[in-house]
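> For reference, the sequence and a predicted model appear below.
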Amino acid sequence: MKAVLGRPAPPTPLTVPARPRAAPSRPRREALAAAVVVALAAVLRLAGLAHTPLDPFYDASVRSMGGSAHALLVGAFDPSSQLAIDKPPVDLWLQVASTRLLGFSPTALLLPAALGGTLAVAALYDLLRTLLGHRVALAGALVLAVLPVAVITSRSDTMDSVMAALLVAALAVAARGLRRARMVHIAVAGALVGLAFEVKLFEALIGLVPLAVMWWLGARATRRRRLAGLAAAGAACAAVGLAWLVALTVLVPAGQRPYAFGSTHGSAWEATFVYDGWDRLAGLHPPPVPRPTGPIRVRRAGTLASARRRTAQEHRASVLRSPAAPGPLRLLSGQAHLGARLGVVLVAAWAALLALGLLGARRRLDLDRTGRAGLAALAAWLALGTLLFSAQHGLRPRYLEAFDPAVAACLGAGVVLVAGVRAGRLRPSAPGARAALAAALLLAVLAAPTATTVAAIRGHVQDSGAPGGLPSARLARLTAYLRADQGTARYETASVAVAKAGPVIARDGRPVLMLTGTWGRPLVSTRRLAALVRAGEVRTALVGDSCTALSPNRWDGCSAPARWIRAHGVDVSAAAGQPHAGFVYALGPAAPARRAPARAASVTRHDRRRRHVAHRRHARRRHRRRALSRAAAGRRGRRSGSARSARSS
């Protein structure tokens, strides 16, 4: 009818079918997969971090550097800035910042290393994606995320994980500038390697070799420009790497510089280039062991022969905890668990490289110049790390962080590229055949290392060591005694060994008089120590090591300050809650008087147990004596009764 009236009919509404949701684009899928791998790395490095044991040596320095700007600059070990650590304090600055934000706790101390290990995984993904594509990058990042030795080091109180993150970041930055041969990229990469040198010194210089190989083979420029890029990287590395040493020399007067631990003359340059440089390669050469001067005291029940056997057993146990002697199979040995934590993956990485070499010889790998240069750089990095750490004296598992990324990258690249060629030969039309075969091979190789990683996390394993570490209850009793006895003295205590002072400084943050340095070299003369004791500046001293044939550290135990303390002090170890004699000494004229009340006030759980057992023993004896006396009285009563009856009859 509306049409009849001349009005137009309204349009019929049309039902628009719902548009199907588009599948996520390939870049989004790649970013999501990379995020999952990085998140896995973060979980493995952060889970249960608060229960991991700490390293008192570096924690004491973190506590001291947080007290003043001078201590922060010079890397002081003690709050009075008398002694400095043996390395630049760049990594410890991160720990100082973390403890300022989160408080002085295990989580705050370990957080920079855990984050550094996580960032190393992300940087390795970016490096491999630039060189060899997304699949290789994902595989290499996954290997590094679950690699046991990398996870354990990232959960340890050490700076190796931060150094590894900087090395991988340097290579990633340089890789982004290969196609256009940008000089700024290679210069920034050199600066990052120099910053890694500031963190862990010569261990970081391993990254210069793959950096130079990748730039020389992959940069699309003339030979002169490539040489100029390497020169710029070397100059940037030297400028950044020596920045702290130069600033310490120029800005801090000689009289205000602390004595550098590890040096023979107190120089930070000597500690850097000799103690932490050449000596780490050729092996430490300590001075001759001092001759024992005191009698052997057997601490536990047993004879002198049993004490010698216990010392030999402890030495064998410490040897088993250290890596094997230098040799071609050292990284596969069971000592220090290197075979399970690295050796399996290292063998797989070399096998993958060998397979890639055979395929490359047959020209079946479709790689451009950047990819070939990246593979050559990774292979050089892996070879250098394997040779160096197989021959280095005094190896520690945490040092392996300098080439862990190369192990992961070579294994990931080898598995993905070899699987791609095999899948292409077998079933070229099957969708996803390459990815499925690569995933199967990678999971088969990583099954055992992943189980080792999970077990290490559950066991709170760390490889930073705990020199001088004490149980928490024993340390609490010791520091309580030292604080109560300090009074108006300047120093909380004096310490013969650096390791003995570390836990006390890390807990209390008070000045401690350091008496010796490396290998028992005196930092304070006995005349100076006597003057400080007479002035009331120091009232107690920590010794611990004896000067006998069974002492594990005779350099400190037989040093001049240790002998002076034993001759002029009074042993108050029991009063300070320590189970062994010779650990804590009271100094000064009032030392004998301070021993008795403190010992009477110190009642440990062992003392209470011993008193309880003695009380029960005495109670049983009294009960037995009373029973015997009652029985004897009964017998006497029966005999007297029978005698009376006999007389009456």
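Received the coordinates, thanks. Everything quoted here is computed from the prediction, not taken from an experiment. Residues are numbered from 1 along each chain as shown.
> switch to C-alpha atoms for all contacts and neighbour counts from now on
OK.
> contacting residues around residue 531?
Residue 531 makes contact with no residue, according to Cα atoms under 8 Å, 6 or more residues apart in numbering.
> Would you confirm that it belongs to a strand?
No. Secondary structure assignment places residue 531 outside any strand; it is helix (DSSP: H, G, I helix; E, B strand; the rest coil).
> need the contact list for residue 595.
Residues in contact with residue 595 (Cα under 8 Å, 6+ apart) are 570, 572, 575, 586.
> Equivalent analysis for residue 201, please.
87, 272, 276, 277.
> in what helix or strand does residue 431 lie?
Counting by DSSP states H and E, there is no helix or strand that carries residue 431.
> Pull the number of nearby residues for it.
Using other Cα atoms under 10 Å, residue 431 has 9 neighbouring residues.
> any idea how far residue 420 is from it?
For residue 431, the distance to residue 420 under the criterion Cα to Cα, to the nearest Å works out to 12 Å.
> Number of residues surrounding residue 144?
Neighbouring residues of residue 144 were enumerated by other Cα under 10 Å; the total is 30.
> Find the residue closest to it in space, skipping its chain neighbours.
residue 408 (5.2 Å; Cα to Cα, 6 or more residues apart in numbering).
> and the contacts of residue 595 as CSV, adding distance to residue 135, neighbour count and secondary structure?
Shown next, in CSV, are those (distance: Cα to Cα, whole Å; neighbours: other Cα atoms under 10 Å; DSSP: H, G, I helix; E, B strand; the rest coil):
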residue, distance to residue 135, neighbour count, secondary structure
570, 68, 22, strand
572, 65, 26, coil
575, 64, 23, coil
586, 66, 27, strand
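> Included below, for side-by-side comparison, is a second structure:
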Amino acid sequence: MHEETPRWARPAFWGVLALAAVLYAWELGRNGQANEYYAAAVYSGTQSWKAFFFGALDAGSYITVDKPPLALWVMGLSARIFGFGPWSMLLPQAAAGVASVAVVHSAVRRSLTGAHARTAALIAALVMTLTPITVAITRDNNPDAILVLLLVTAAWLCLEAVRTGRLAALLAAAVFVGLAFNAKMLQAYLAVPALGLAYLCVARGGLARRVRHLLAAGAVLVVSSVWWVVLVDRWPASSRPYIGGSTDNSVWNLVVGYNGLGRIAERAETARGLPGFEGLRGFGGFGGTPGAGRLFNATMAGQISWLLPLAALLLVAGLVLAGRRSAVQGALVLWGCWLVVHFAVFSFSRGTFHPYYTTAMAPAVAALVGVGGVLVWRACQHSRFWIWVAAAGVGGTGAWSSAVLRRTPDFVPWLSWAVAGAAAVAVLGLIMRPRLVFGVRVRARRRLGAVTALATAFCCLAGPAAYALTPLISPVRGGDPTAGPRAGSWGGQWGMFRGQAQPSALARSMPWMRRGGLAQPMIGYLERNQGGATWLVAVASAHTASSAILSTGRPVMAMGGFSGRDPAMTVGKLEEYASTGNLRYVLVGDATGPRVTGRGGRGGLSPELTGWITAHGTPVHPSEYGYASGGTLYRIG
């Protein structure tokens, strides 16, 4: 029999989606090009289909970005249709965020029955919408928003396969994980144990049947993951871009190394190029020191940790309360395993780690709070034990939220006390409610229930909501977007990575102010003298190249890729580019961006390259373009 939808359910659902749309898309244009590294690749893809397919940083297709191109394709198609700009590039990201909220809502709703299903789904959708790091990264052009949408779609399909036992749904889930691999490589596979365990433990049919289905899904996953990898690696290296981030111009090397073990294992070379971190091993990137407490430290706590303890408690409680081999058990196994795997990898990985990676945890946290919260609430109607469990969860969440807010006392200073007060009201309401039984106290019981529910919602969501609003006020730019006040240990010289600082009015008024990582007069000189060369200039790293690409609209060669250390350029290649006239100028020793000195040369160039340039090139005197930049410009062709 078809269940009747409560009158409040649809308006509430559309209200949450509207809230998500506002948080993710309000004044996106103020974010400019967001992460210029990916923005340059999106722009280059609008100028060249070759650059589009390979995900090249420049329209001349010299080197790719350090990720597969699926997310760039989404943004690039939008930019080709509507013209390149902040809105055309970033709006698909915002749309992906809203769609992810809708998919999580549907997945949770279909895992339960009755009016409680709608309640759980609404809670999950609201929690995911208000996750601060999700708001920040969805307003950015990193691939994570597309990654999350593909993975939650895979989870939805897997839960359908668990519920119905249909192989087709499981195979479709594998396809979407494969697509997610082509957005961010091995991070997509962190969801695979959750999908596999849920189907193996809970799906219909015998064990042998479930194992056969999983093997078939594994084969589909491999094919849908590696088709682009195989095609690119079989493409003649002489007629495609160098694979950025790899050490041997191979996508396989990029998958296993830079975007694989390099994100988990110690990478001393990552730290050696950064000021103040020379020789330091296992520094953990920009999210703090590896360990069980990483996601609760000063940098990470306000991004994802607000409801993590509550989600863990509700996972255990939900598994106790759920029926065996039921749809709700499948949901708890899937989202619980998803959360545990991501928590372990993100907490203990000793390679490069950025706070925005944790947006992949948001669907699991949201689903567990929704499903587990409803199960515990139902159990509270019949057992005092579960009342105390609920009170512990709400009280603990309120206490942790208040503690996180007190770390930044200048940020909405009254909110931490309001959260603590709401938590106290909610706990008292939960404990007192069973004492108000039938008869004359029915009305009081209902009123207390409403007050308790409102206090619970406030103490759980007020902190994340306050942080989630900040990206609407402050532009989200740079390579490491976050939400909330600028707390933690990454100020000072690291402000450039936070992407929040803007040039002062004085700096903007100076005629020698750098544009695109290069001085404006130098840019003008290069544009006047490029001639028939493919590239405007060659520079050491993508930090300078991407900015110059966006400011000039012309291809700029990043000889050393993202960090300036990729072995993409050789003396032989440089000689060929110079002799054919495809490259006329090289900038040596440019000091913009993070100081990465690569293999011992100047500005990221190897001694061999620097030696060839200085021996065969002609220095351009600064008087020819009116300003002495941080490096030396050589004419080589």
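That came through fine. Because the structure is predicted, anything quoted here is derived from the model rather than measured.
> Sort out which one of the contacts of residue 595 of structure 1 lies nearest residue 510 of structure 1 for me.
Looking at the contacts of residue 595 of structure 1 and their distance to residue 510 of structure 1, the nearest is residue 586, at 18.0 Å (Cα to Cα).
> ok, the closest one - contacts?
Residue 586 of structure 1 makes contacts with 539, 540, 541, 569, 570, 571, 572, 592, 594, 595, as judged by Cα under 8 Å, 6+ apart.
> Chain neighbours aside, what residue packs nearest to it?
Spatial nearest neighbour of residue 586 of structure 1, chain neighbours left out: residue 540 (4.5 Å); criterion: Cα to Cα, 6+ apart.
> which residues does that neighbour contact?
Taking Cα under 8 Å, 6+ apart as the definition of contact, the neighbours of residue 540 of structure 1 are 482, 485, 486, 492, 493, 494, 584, 585, 586, 587.
> if you set the cut-off to 7 Å instead, what comes out?
Residue 540 of structure 1 is in contact with 493, 494, 585, 586, 587, counting by Cα atoms under 7 Å, 6 or more residues apart in numbering.
> right, and residue 46 of structure 2 touches residue 78 too?
No. Contact between residue 46 of structure 2 and residue 78 fails when scored by Cα atoms under 7 Å: they sit 9.5 Å apart.
> Neighbours of residue 310 of structure 1, how many?
Residue neighbour count, defined by other Cα under 10 Å, stands at 13 for residue 310 of structure 1.
> try residue 104 of structure 1
The number of residues packed around residue 104 of structure 1, counting by other Cα under 10 Å, is 18.
> What's the match for it in structure 2?
Taking TM-score structural alignment, the alignment pairs residue 104 of structure 1 with residue 84 from structure 2.
> and what of residue 271 of structure 1?
For residue 271 of structure 1, the aligned position in structure 2 is residue 254, judged by TM-score structural alignment.
> Over to residue 188 of structure 1?
With TM-score structural alignment as the criterion, residue 188 of structure 1 matches residue 172.
> what's around that match, how many residues?
Using other Cα under 10 Å, the number of residues around residue 172 of structure 2 comes to 19.
> which ones are touching the equivalent of residue 134 of structure 1 over in structure 2?
Under the alignment (TM-score structural alignment), residue 134 of structure 1 maps onto residue 118 of structure 2. Residue 118 of structure 2 makes contact with 9, 109, according to Cα under 7 Å, 6+ apart.
> And the residue most central in space within structure 1, how far from residue 177 of structure 1?
When structure 1 is reduced to its mean C-alpha position, the closest residue under Cα atoms, centre = their mean turns out to be residue 464, at 2.7 Å. Counting by Cα to Cα, the gap from residue 464 of structure 1 to residue 177 of structure 1 is 36 Å.
> Work out for me the element the equivalent of residue 40 of structure 2 over in structure 1 sits within.
Residue correspondence, TM-score structural alignment: residue 40 of structure 2 in this structure matches residue 60 in structure 1. Secondary structure assignment for residue 60 of structure 1, by DSSP H and E: helix 56-65.
> roughly how far out does that helix sit from the chain middle?
Here the centre of helix 56-65 of structure 1 is set off from its chain's centre by 14 Å, with Cα atoms, centre = their mean, to the nearest Å.
> after superposition, how close is that helix to structure 2?
Once the two models are superposed, helix 56-65 of structure 1 sits on average 1.8 Å from its counterpart in structure 2 (mean Cα distance after the TM-score superposition for structure 1).
> mind listing the strands for the stretch 401-550 of structure 2?
Along the stretch 401-550 of structure 2, counting by DSSP state E, counting those that start in this stretch, strands occupy 514-515, 518-519, 538-539.
> next one: structure 1
Taking DSSP state E as the test, the strands found in structure 1 are 83-84, 259-260, 493-495, 512-514, 540-542, 570-571, 584-586.
> Any chance of a markdown table for those strands, columns distance to residue 348 of structure 1?
Supplementary listing: the strands of structure 1 in a markdown table, determined by distance: least, Cα to Cα, whole Å:
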| stretch | distance to residue 348 of structure 1 |
| --- | --- |
| strand 83-84 | 42 |
| strand 259-260 | 42 |
| strand 493-495 | 48 |
| strand 512-514 | 48 |
| strand 540-542 | 50 |
| strand 570-571 | 57 |
| strand 584-586 | 52 |
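> coming back round to it: count of residues packed around the aligned partner of the residue nearest to residue 144 of structure 1 in structure 2?
In structure 2, residue 408 of structure 1 lines up with residue 366, judged by TM-score structural alignment. Under the neighbour criterion other Cα under 10 Å, residue 366 of structure 2 is assigned a count of 31.
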